[in-house]
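Visitor: what shape does this take:
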Amino acid sequence: MKWGVLIISILLFNTVATFMKKRLKTSEIYTTVIFGLLVSSLVDVYASFRYNAWGFFEVEKAELSAILVLLGIYPAATIMIINWYPYKCTWKLKLTYLMGWAIFSTSYEWLSIKSGVIWHNNWNLFYSFVMYPFIYYILILHVKFYRWMQQRR
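Guide: Presented below is the predicted three-dimensional model:
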């Protein structure tokens, strides 16, 4: 079941990310995806091996199959999050947007746990739900920082 969930997710996420109307520059998307991959890889490795909090597939193993999650899911999700973010709307709409993604992500994480793609040990879904809005806002801040840097050129 885990491979079915993972493959369908990769195909669905990447199809949406590829064919959606892009509101950001390619350079903004690219740099934010790379930034997101760097941060998530560091956090995932540290959480998995230092604290044994969560990981992918097998407990206490570094597996090549985890790369499918890192490169198949994370970039596409990052693209959707930063592309659809309501940059010019009220803070209430921005907060609602981030909370909507937190609900979606927590639900997807639950499905990933049930299917065996992810395991939790010293972690739970409530922690994830609380952290997701902050994580996603860091991606938004990165887009803004990149734009600021480009203006200074």
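
Visitor: all contacts plus neighbour counts: C-alpha atoms, from now on.
Guide: Fine.

Visitor: once you drop chain neighbours, what's closest to I118?
Guide: Of all residues not flanking I118 in the chain, F56 sits nearest, at 4.5 Å (CA to CA, 6 or more residues apart in numbering).

Visitor: count of neighbours near the one you found?
Guide: The number of residues packed near F56 is 25, by other CA atoms under 10 Å.

Visitor: swap in the one 5 residues further on?
Guide: Taking other CA under 10 Å as the neighbour definition, K61 ends up with a count of 12.

Visitor: could you also give me the structure for this next sequence, so I can compare it with the first?
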Amino acid sequence: MILQISSVVVFNLILYKTIKGISANKIVHIWVFTIAFQLFFDIFIDLKYKGYWYFTQGIDWIAFPAYTILIPPVNLMFINWYPFNSSFKKKVRYFIIWELFLLSYEAAAMLPHPFGFFHYGWWSIWHSAIVNPILLTILIGYYKWISVLEKKACI
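Guide: Presented below is the predicted three-dimensional model:
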């Protein structure tokens, strides 16, 4: 719980202080996309297959901040600093750095109560190591798509 609350504050402050070049429209799109995609993914992995969960198994209000104000700013920070116009090597290095951050954060979130809030069923850190780059790639693809749509709307 302590990690969740402090992370919400820190991640949102970092985002607020560092976000540049992303329109309000794109911010809203990424924020809502993150919530929807995370809920869709978690319906299956958490609720149906009991792979992992926040705080307690099943639906609980205490996990609401994790879905709505914890992950979206992290995704926006990832997009904000992503080296779109750099070499493939730089992009791979960026992914590796983020993968290490995400896996480290996940490990910290599994610390016992009151610090942590994340629990594994059959899921493991190795599942996350495989799935995270796929999810981040989907996020980049979505961001590029809404960027194209935004340009078309401004013409």
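
Visitor: let me see the TM-score of these two.
Guide: The TM-score (TM-score structural alignment, normalised by the length of structure 1) is 0.92; 150 aligned residues with a CA RMSD of 1.3 Å.

Visitor: quick revisit: quick one: contacts for the residue nearest to I118 of structure 1?
Guide: E63, A66, V117, I118, W119 (CA atoms under 8 Å, 6 or more residues apart in numbering).

Visitor: map I2 of structure 2 across to structure 1 for me.
Guide: By TM-score structural alignment, I2 of structure 2 lines up with G4 in structure 1.

Visitor: so that match sits in a helix?
Guide: Yes: if the criterion is DSSP: H, G, I helix; E, B strand; the rest coil, then G4 of structure 1 is within a helix.

Visitor: where's it relative to G36 of structure 1, distance?
Guide: Taking CA to CA, to the nearest Å as the measure, G4 of structure 1 falls 25 Å from G36 of structure 1.

Visitor: what do you get for F13 of structure 1?
Guide: According to CA to CA, F13 of structure 1 stands 16 Å off from G36 of structure 1.

Visitor: so what's the alignment partner in structure 2 of I79 of structure 1 up against?
Guide: Matched by TM-score structural alignment, I79 of structure 1 corresponds to L76 in structure 2. L76 of structure 2 sits next to L15, I27, I30, W31 when contact means CA under 8 Å, 6+ apart.

Visitor: top of those by neighbour count?
Guide: I30 (22 neighbours).

Visitor: I'd assumed that residue was in a strand, is it?
Guide: No: with three-state DSSP as the criterion, I30 of structure 2 is located in helix rather than a strand.

Visitor: what lines up with it in structure 1?
Guide: Using TM-score structural alignment, I30 of structure 2 lines up with T32 in structure 1.
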